[in-house]
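Participant: got a sequence here, can you model it:
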Amino acid sequence: MHVLRRWWHDTAGGLPATFWYLWAGILINRAGAFAMLFLSLYLTTARGASEALAGAVVGAYGAGGAVGVLLGGVLADRWGRRATLLVAHLATVGLMVALALSEHLAVIAVLSALVGVVHSMPGPAFVAAIVDLVPESRRSRAFNLQFWAFNLGMAVASLLAGVLAEASFLALFLVDAGATLVTALVIAAKVPETLRRGTPGPAPTAGGSRRPGLHTALTDRIFLTFVALTFVLAVLTMQTSTIMPLAMRTDGLGPSAYGLVVALGGALIVMGQLFVPRLIDRHRKDRVLAASTGLMAIGFGALTVADGLGVYLAAAAVWTVGSMLAAPPNAQINADLAPPELRARYQSVFYLTFPAASFVAPTLGGVSLQYLGSVHWLIVGGLGLLAAVGHLLAGPPRERRVAALRGAAASRERVGVR
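Facilitator: Next up is the predicted model:
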């Protein structure tokens, strides 16, 4: 019993109550956010759209997501975290209901793009609120729990979506809207505004600039180096949903085999993610990220010799462990590098890596797989190993930047007290 209590304290102890309401909101939101997973199927089956048109509409949703990430970051720093979360979730409810009832493809395309915007807006605000609330010493466990909630919610969403889609597409959209409304109600009732306004003294930006805003994040070289390394990790991760299914088909493996590989990754995260903080907290973040990216590189590189389901499953176990180790330090470094007054904007730039990777991975990966065959996986593995080395090289200057930001924050607090 003592060991169990100790594990629970190391995993989830010492976090404020408001964090848990945010965590519950993330879990409910992701568990109910399944309608857009079936958007292309809905368009082709229920609305008679061609595959090309369905792809264009899904692309509009993705483009809206890129806009929403930046918009959410700016608004979370200007309006506040709570206001941005409420506006995004309530707008999502209305748009999802409208999408469920719309019949014209042109209207559905516009609504899909708008849903993409409001679906992506909460991301920077959620993370910025967590950073506002949670002391630095406990952020690793907070981000670990956030990653776990996100993946647990996605696993639940995948199960529910299939059942609802078989029964009714209308129900699919309406239940999604209902879950989003529940999240909005939880935030409205239990989550206060976490953005502290009126910080004493002008805060210096990370790059020494006096132009606060997205410009600061987009010209911060140390931060952008970190974003670039995260982009590589995102490209590796996207292989599982874009290129790997094609490779498995070439190897004579069907959709059920692909489902087993994806299910294994989800099961490992749900069962094992809560044990990660105790494993990594004693180690430097750059070394953890180097190790995690290296594991992902080895896992994907192993597909070069894949000729059966067993190799795919073993490789998936390796790269999933890598992604599990990467989640907490990735989020924590992003939080550490952001000046307090620009937290959400920095988050929005960081979040852009994922829509960018979702475009680059299938676009270049499809060409690579077609013309290079299994050599594609050697290239992916090599890219991951280069990123692992990059983390080791980028770690020391990154830590110096973080120390400078902490010193500046402490000085401003002392001035404020006087």
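Participant: when you work out contacts or count neighbours from here on, use the C-alpha atoms and nothing else.
Facilitator: Noted.
Participant: elements contacting the helix or strand that contains Ala76?
Facilitator: For Ala76, the element it lies in under DSSP states H and E is helix 51-78. Applying 3 or more C-alpha pairs under 8 Å, 6 or more residues apart in numbering; DSSP states H and E, one finds that helix 51-78 makes contact with helix 39-46, helix 81-101, helix 105-120, helix 122-133, helix 343-351, helix 353-372.
Participant: what's the angle between the first one and helix 51-78?
Facilitator: When you say that, I think you mean helix 39-46. 140 degrees (axes from the mean of the first three to the mean of the last three C-alpha atoms, to 10 degrees).
Participant: how close does Leu295 sit to Val321?
Facilitator: From Leu295 across to Val321, the span is 7 Å (C-alpha to C-alpha, to the nearest Å).
Participant: and Gly266, by the same measure?
Facilitator: Relative to Val321, and taking C-alpha to C-alpha, Gly266 is found at 11 Å.
Participant: likewise for Leu364?
Facilitator: For Leu364, the distance to Val321 - C-alpha to C-alpha - is 25 Å.
Participant: more crowded one of these two?
Facilitator: Neighbours per residue (other C-alpha atoms under 10 Å) separate Leu364 from Val321, with Val321 holding more: 21 against 11.
Participant: here is the second sequence; please produce its structure so I can put it next to the first one:
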Amino acid sequence: MNPTASRASGRPIKLGLRANAAQFTLLVAVNALVGGMLGQERTVLPLLGEREFELTAYTAGLSFILVFGIAKAATNYFAGTWSDRFGRKPVLVAGWLVAVPVPLLLIWAPSWGWVIFANVLLGISQGLTWSTTVVMKIDLVGPARRGLAMGFNEAAGYAAVAVTALATGYLAEAYGLRPAPFLLGLAFAALGLGLSALVVRETRDHARFEAANHVARADGRHDHLHSELRDREVFRQTSFSEPALSSASQAGLVNNLNDGLAWGLFPILFATAGLSVGKIGILAALYPAVWGVGQLFTGALSDRWGRKWMIVAGMWLQAFALAVIALVDHFGGWAVAAVLLGAGTALVYPTLLASIGDVAHPTWRARSVGVYRLWRDGGFAAGALLAGVVADLVDVRAAVWTVAALTALSGLIVAVRMYETLHRPART
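Facilitator: I've put the predicted structure just below:
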């Protein structure tokens, strides 16, 4: 493949991490700010619903995650289509514009309805911003380092979730649940909007260049997935028909189903054991911290070892960690389980995205990523609904056991149905 072509502006297009290091690093920083917007809620919002708005039913308390998941999942789908049609950068900037009111709504909310509306906006913003940074990094690095690129992307996002969850826990303990924790989110939104509008560059031409120089697999596996697919066909292939794409989509859904459980019910479970808000913040941060940092290694390893069995191992490790959380009732045990849950998620998260990039043709890859993220982030809504209903009917630990079983089953589906998507061209 010729690694370089010319844009209309005269600037050369080069694929690869080293050739695009400055823009890639900038996008990593932008996605860290995206993660920080999510992290502002992880420790504080479940406690806010219970203590300030006096929500007693678990299903009602998890309603903010339900609407967040629905909004983000739907927006993910459109983000892929819009980024192909209008370009990546306009979609990214639009996502940050939607994010700006969120911290203010959470600070001023006189009722839970305001919190629900804020999370609809947060879901739309996350769908636009996070999806677009994923696509832009895949555009820049080309086919050789997708796992590494997704590792950096997801590591930045979820490390920021962890740091912000920890920071907001301490702020809430020192200054109260509002407004101090959400002032961080306001700063993140302003900085993210400024960087995206003024410094980030469009990457759609990189995808077009890769498509023009695309080399089919020698084994002929993807020959039926030709470059010109309609939106409906992209949805069908990614969701149901293509074994690797659809296996990744269901695994992504279940992965975020258990993340929705962790987000909404873990702080309440820990509080029932008498833990302070500060300790709850530590536990809320441990899981995404290990998840985030671990992806710096797991994404790159999937470029060497392959995708399939890392995904299987990650799903089964998550299931085991959830079982431990359901069994123990003290800080130390929960801390160990949180580390295991983060490690399992780190094995899965960038690897699933890399597998989508392996299979989807560059001309419809952004749409396929959008469909995958539609299913994956639909897991937030499914997790909130399932966990809330089971917790209301039985108890919180029963909800954790239910999600653990579904996570183990998802890993089994990948083991049986998915093929290895990492293709190493034969040397000549």
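Participant: could I get the helices and strands packed on helix 51-78 of the first structure as TSV with distance to Ala189 of the first structure?
Facilitator: Supplementary listing: these in TSV, determined by distance: least, C-alpha to C-alpha, whole Å:
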stretch	distance to Ala189 of the first structure
helix 39-46	32
helix 81-101	11
helix 105-120	21
helix 122-133	16
helix 343-351	22
helix 353-372	31
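Participant: could you count how many residues lie near Ala94 of the second structure?
Facilitator: For Ala94 of the second structure, using other C-alpha under 10 Å, the count is 17.
Participant: counterpart of it in the first structure?
Facilitator: Here Ala94 of the second structure is matched to Val87 in the first structure, going by TM-score structural alignment.
Participant: with Ser131 of the second structure instead?
Facilitator: For Ser131 of the second structure, the residue aligned by TM-score structural alignment is Pro124.
Participant: enumerate every residue touching that match.
Facilitator: 69, 72-73, 76, 344-345, 347-348, 351 (C-alpha atoms under 8 Å, 6 or more residues apart in numbering).
Participant: could you measure from it over to Tyr312 of the first structure?
Facilitator: 34 Å.
Participant: quick one: which of the contacts of Pro124 of the first structure has the most company?
Facilitator: Ala344 leads those on contacts (other C-alpha under 10 Å) with 35 neighbours.
Participant: can I assume that residue is in contact with Ala125?
Facilitator: Yes. If you go by C-alpha atoms under 8 Å, Ala344 of the first structure and Ala125 touch, sitting 6.0 Å apart.
Participant: between those two, what contacts are shared?
Facilitator: In contact with both Ala344 of the first structure and Ala125: 72-73, 76, using C-alpha under 8 Å, 6+ apart.
Participant: of those residues, closest to Val115 of the first structure?
Facilitator: Gly72 (13.2 Å; C-alpha to C-alpha).
Participant: to which residue of the second structure is the closest one aligned?
Facilitator: Match for Gly72 of the first structure (TM-score structural alignment): Ala79.
Participant: now do Gly395 of the first structure
Facilitator: In the second structure, Gly395 of the first structure lands on Met418 (TM-score structural alignment).
Participant: contacts only, for the spatially closest residue to Leu174 of the first structure that is not a sequence neighbour.
Facilitator: The shortest distance from Leu174 of the first structure to any non-neighbouring residue, by C-alpha to C-alpha, 6 or more residues apart in numbering, is to Val97 (6.1 Å). Contact analysis of Val97 of the first structure by C-alpha under 8 Å, 6+ apart lists 173-174, 177.
Participant: ok, now which ones touch Ala197 of the second structure?
Facilitator: 89, 93.
Participant: from Arg81 of the first structure, how far out is the residue opposite it in the first structure once aligned?
Facilitator: Aligned against the first structure by TM-score structural alignment, Ala197 of the second structure finds its counterpart in Ala188. For Ala188 of the first structure, the distance to Arg81 of the first structure (C-alpha to C-alpha) stands at 12 Å.
Participant: same check, this time on Gly65 of the first structure
Facilitator: 18 Å.
Participant: what ranges do the strands span in the second structure?
Facilitator: For the second structure, strands defined by DSSP state E occupy the ranges 4-6, 12-14.
Participant: any chance of the ones you listed in CSV, with mean neighbour count and distance to Thr238 of the second structure too?
Facilitator: Below are the strands of the second structure laid out as CSV (neighbours: other C-alpha atoms under 10 Å; distance: least, C-alpha to C-alpha, whole Å):
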stretch, mean neighbour count, distance to Thr238 of the second structure
strand 4-6, 14, 30
strand 12-14, 17, 28
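Participant: which outside residues touch stretch 260-269 of the first structure?
Facilitator: In contact with stretch 260-269 of the first structure (C-alpha under 8 Å, 6+ apart) are residues 148, 151-152, 155, 240, 312-313, 316-317, 320-321, 324.
Participant: ok, Val127 of the first structure touching Gln347?
Facilitator: Yes. Here Val127 of the first structure lies in contact with Gln347, judged by C-alpha under 8 Å, at a distance of 7.3 Å.
Participant: by how much does stretch 382-391 of the first structure deviate from the second structure on average?
Facilitator: Compared with the second structure after the fit, stretch 382-391 of the first structure shows a mean deviation of 2.7 Å (mean C-alpha distance after the TM-score superposition for the first structure).
Participant: now do that stretch: distance to the chain's middle.
Facilitator: A distance of 20 Å separates the centroid of the chain from that of stretch 382-391 of the first structure, by C-alpha atoms, centre = their mean, to the nearest Å.
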